[in-house]
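*Asks:* With the input below, show me the fold.
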Amino acid sequence: MTVRPATSDDLDAIMAIEHRSFPTDAWSSETMAVELASPHGCYLVDEHEGSIIGYGGVRALVGASDADIQTIAFDAEHRGAGRGRALLRALLDAAVERGAREVFLEVRADNPSAEGLYRSEGFEEIARRPRYYQPDDVDAIVMKLVLPHPRSVDPRITDADVAKEASE
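*Replies:* Model prediction:
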């Protein structure tokens, strides 16, 4: 398994997976190109035998306390083999490195495999957005994960700060 940072050269391969994975509500190439170029996010691709087979992104502004998983998608023949979990963990690591303390995401209510992955990694449902995914009228399950303390990112955070926050 090879996970590496995505570049603008990966756009066509990413968009091919995007359209296969989300046929009714895929992002546009323009939107994805902006995401790949943004300094406020981290996009990764998973390569297998020289081809991109999956990608994911997290929006995590440096120093912000929260982050958002923007998307994760794999070609169908590579799902269910642990690659999505590895990519999710790499995105969470990127969020921690940028200083995030919690991560949010939305998952389609008709995607129990993805929901199960997120729950198994500690995400909890905090809300539902009825009919969020259009044109399919599918609810979005909003989920949240509290991340490990990012003390290594901000040395000004002390053990006393951690203890105080834990007691609140």
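*Asks:* switch to C-alpha atoms for all contacts and neighbour counts from now on
*Replies:* Fine.
*Asks:* wait, what's in contact with Glu35?
*Replies:* Shown in contact with Glu35 (Cα atoms under 8 Å, 6 or more residues apart in numbering): Gly41, Tyr43.
*Asks:* max-length helix in this protein?
*Replies:* helix 83-97 (DSSP state H).
*Asks:* Would you mind pulling the contact partners of the next helix or strand after that helix?
*Replies:* Next in sequence after helix 83-97, counting helices and strands by DSSP states H and E, comes strand 102-108. Counting by Cα under 8 Å, 6+ apart, strand 102-108 makes contact with 65-70, 92, 95, 114-115, 133, 138-147, all of which sit outside it.
*Asks:* In strands, which of those residues fall?
*Replies:* Those of the contacts of strand 102-108 mapping onto strands are 66-70, 133, 138-146, per DSSP state E.
*Asks:* I'd like the structure of this one too, to check against the first:
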Amino acid sequence: MAAADVDHVTAMDAALFGIDCWPRQLFMNELAAPDTRRYIVAEVAAAPGGGSAGPARVVGYAGLMCVPPIGDIQTVGVLPEFEGRGIARAMMVELIEEARRRGARDVMLEVSSTNPRAQDLYRRFGFEHIHTRRRYYRDGSDGLVMRLSLARRDRGNSDTASADTKEPS
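*Replies:* Next up is the predicted model:
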């Protein structure tokens, strides 16, 4: 993610997360800390059919904070009309690998109890629900704290661990 993406990402965040969205300045602050942060965007071709009729459209974004031995996925968002295409999965693969490169042994995240689709995605990566923060979000929903142990994943079956983290074709 670049500073030029922040206005668009902030608008997407507001549309996706409503009262729990991040203010623009928070995204700017995150981008200003590259030693501990990594933010990415997912883009698709602007023209139908993948033509080159204009600039790419940002349809997703995600961010990681990593202070070893912990990586923390801060946010993941995909426009509803682009859900189910593997975009969130691809961004998760990138952030988990980035956490590993930066020396994380565990990756944490929080997800709303009212978002079963995201919970299912995280479970497919091996995240486990370890704690519930009651009424954590401003909309009143609980925050489910989830953890992925990279050390256990790497020890368990290295062939499966590496296959699970490859980008989709």
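*Asks:* Flag every buried residue along the longest helix of structure 1.
*Replies:* Arg83, Gly84, Arg85, Leu87, Leu88, Ala90, Leu91, Leu92, Ala94, Ala95, Val96, Glu97 (16 or more other Cα atoms under 10 Å).
*Asks:* what packs against that helix?
*Replies:* strand 41-48, strand 51-59, strand 66-74 (3 or more Cα pairs under 8 Å, 6 or more residues apart in numbering; DSSP states H and E).
*Asks:* let's see 7 Å
*Replies:* strand 51-59 (3 or more Cα pairs under 7 Å, 6 or more residues apart in numbering; DSSP states H and E).
*Asks:* quick one on the thing from earlier: by neighbour count, which of the ones in strands among the contacts of strand 102-108 of structure 1 wins?
*Replies:* Per-residue neighbour counts (other Cα atoms under 10 Å) across those peak at Ala67, which has 27 neighbours.
*Asks:* Provide a list of residues in contact with the counterpart of it in structure 2.
*Replies:* Using TM-score structural alignment, the partner of Ala67 of structure 1 in structure 2 is Gly71. Counting by Cα atoms under 7 Å, 6 or more residues apart in numbering, Gly71 of structure 2 makes contact with Leu64, Met65, Ala99, Ala104, Asp106, Val107, Met108.
*Asks:* how about the last one, what's its partner in structure 1?
*Replies:* Taking TM-score structural alignment, the alignment pairs Met108 of structure 2 with Phe104 from structure 1.
*Asks:* Include distance to Pro39 of structure 1 when you put the buried residues of helix 83-97 of structure 1 into JSON lines, please.
*Replies:* Putting the buried residues of helix 83-97 of structure 1 into JSON lines (distance: Cα to Cα, whole Å) gives the following:
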{"residue": "Arg83", "distance to Pro39 of structure 1": "25"}
{"residue": "Gly84", "distance to Pro39 of structure 1": "23"}
{"residue": "Arg85", "distance to Pro39 of structure 1": "24"}
{"residue": "Leu87", "distance to Pro39 of structure 1": "19"}
{"residue": "Leu88", "distance to Pro39 of structure 1": "19"}
{"residue": "Ala90", "distance to Pro39 of structure 1": "17"}
{"residue": "Leu91", "distance to Pro39 of structure 1": "15"}
{"residue": "Leu92", "distance to Pro39 of structure 1": "16"}
{"residue": "Ala94", "distance to Pro39 of structure 1": "13"}
{"residue": "Ala95", "distance to Pro39 of structure 1": "13"}
{"residue": "Val96", "distance to Pro39 of structure 1": "16"}
{"residue": "Glu97", "distance to Pro39 of structure 1": "14"}
